[in-house]
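Asks: Below is the structure, and that's it, no one-letter string:
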């Protein structure tokens, strides 16, 4: 079975965004209580201890804004994995997903979505969303060519 580039890159992006949260975000987030309830507290503590020194030299946007952009990026690539051929369903879900990602940040600005509005969040999403669409289309074209050649 051939690996789908969009799937691999999409999953990696989502996992990488999640790891940023695990390593550098506040432990008051709900996910930490889930980790601790299944016995992962020592493992998470070890990871966070190892990563702490990196947070001292990393810009804040990496751990506050990059995860959302990575999740949007990865999610879109996964839609390209589900609908490998260009179709209205893929376009619908990519647009809905993109509007929800950006719209939730705008909702934070006007106070209808909980959280803290950040222009860096929107800026990164407005870079990563078109990038994911471009990569998704390119990877699809590469796969079509390799399939046609029997690779």
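Replies: Yes, it's here. Note that this is a predicted model, so its numbers are computed, not measured.
Asks: Please count neighbours and contacts with C-alpha atoms only from this point.
Replies: OK.
Asks: what's the residue nearest to the spatial centre of the chain in contact with, if anything?
Replies: Residue closest to the average C-alpha location in the chain (Cα atoms, centre = their mean): residue 71, at 1.4 Å. Contact analysis of residue 71 by Cα atoms under 8 Å, 6 or more residues apart in numbering lists 13-14, 17.
Asks: Need the residues you listed in TSV (columns: secondary structure, distance to residue 87 and neighbour count).
Replies: Listed next are the contacts of residue 71 as TSV, based on DSSP: H, G, I helix; E, B strand; the rest coil; distance: Cα to Cα, whole Å; neighbours: other Cα atoms under 10 Å:
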residue	secondary structure	distance to residue 87	neighbour count
13	helix	24	21
14	helix	24	20
17	helix	28	22
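Asks: for comparison:
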């Protein structure tokens, strides 16, 4: 049970942080995006963003939130399935990754509105790699303690 709580907390934190990055850091002050300030009020002044340079600013504002959303989804999959049935966990993690990649492909073809970005796909793979790495560490710590 304790192991699942860790993944729920990781999922919720990464989801809240990515929503804050997506809404607050971009400077949206209207409609749908205004609620992000209420979820996790993190302000990053726009002039600080200019210090990063345009290529890093783009990665921070667009690709990292997508990667964090994938991380949140994968962490929640681990929270739901636990570590007992790794075959099922692997299938669900693969489906999560493929859904992100397919949505990017649909954006490229115009079937889904949005902008295709290779860095989004890289962010999905990095997020999956991070959650698998964390689950392996968590398994080893559990094994040593038990």
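Replies: Arrived safely, thanks for sending. Computed from a predicted model, the values in this text were never measured in an experiment.
Asks: that older thread, which residue in the second structure lines up with the residue nearest to the centre of the first structure?
Replies: Alignment note: residue 71 of the first structure maps to residue 69 in the second structure; criterion TM-score structural alignment.
Asks: For its match, give its distance to residue 114 of the second structure.
Replies: With distances defined as Cα to Cα, to the nearest Å, the gap from residue 69 of the second structure to residue 114 of the second structure amounts to 16 Å.
Asks: likewise residue 96 of the second structure?
Replies: Relative to residue 114 of the second structure, residue 96 of the second structure is positioned 19 Å away (criterion: Cα to Cα).
Asks: Who has more neighbours out of these two?
Replies: residue 96 (19 against 12; other Cα atoms under 10 Å).
Asks: Find the helix or strand that the more buried one is a member of.
Replies: When elements are assigned from DSSP states H and E, residue 96 of the second structure belongs to helix 86-109.
Asks: Just the buried residues of the following helix or strand past that helix, please?
Replies: Downstream of helix 86-109 of the second structure, the next assigned helix or strand under DSSP H and E is helix 118-145. Neighbour counts over helix 118-145 of the second structure (16 or more other Cα atoms under 10 Å) mark 119-128, 131-132, 135 as buried.
Asks: what's the matching range in the first structure for stretch 116-130 of the second structure?
Replies: So stretch 116-130 of the second structure is aligned with residues 117-131, judged by TM-score structural alignment.
Asks: quick check, distance from the matching stretch to the centre of its chain.
Replies: The chain centre lies 11 Å from the centre of stretch 117-131 of the first structure; the measure is Cα atoms, centre = their mean, to the nearest Å.
Asks: Give me the residues contacting the helix or strand that contains residue 58 of the second structure.
Replies: When elements are defined using DSSP H and E, residue 58 of the second structure is found to belong to helix 54-58. If you take Cα under 8 Å, 6+ apart as the criterion, helix 54-58 of the second structure is touched by 49-50.
Asks: Which positions in it come out as buried?
Replies: Buried residues in helix 54-58 of the second structure, defined by neighbour count with 16+ other Cα under 10 Å: none.
Asks: coming back round to it: give the buried residues for the helix holding residue 96 of the second structure.
Replies: Residues of helix 86-109 of the second structure classed as buried by neighbour count (16+ other Cα under 10 Å): 89, 92-93, 96-97, 100-101, 103-107.
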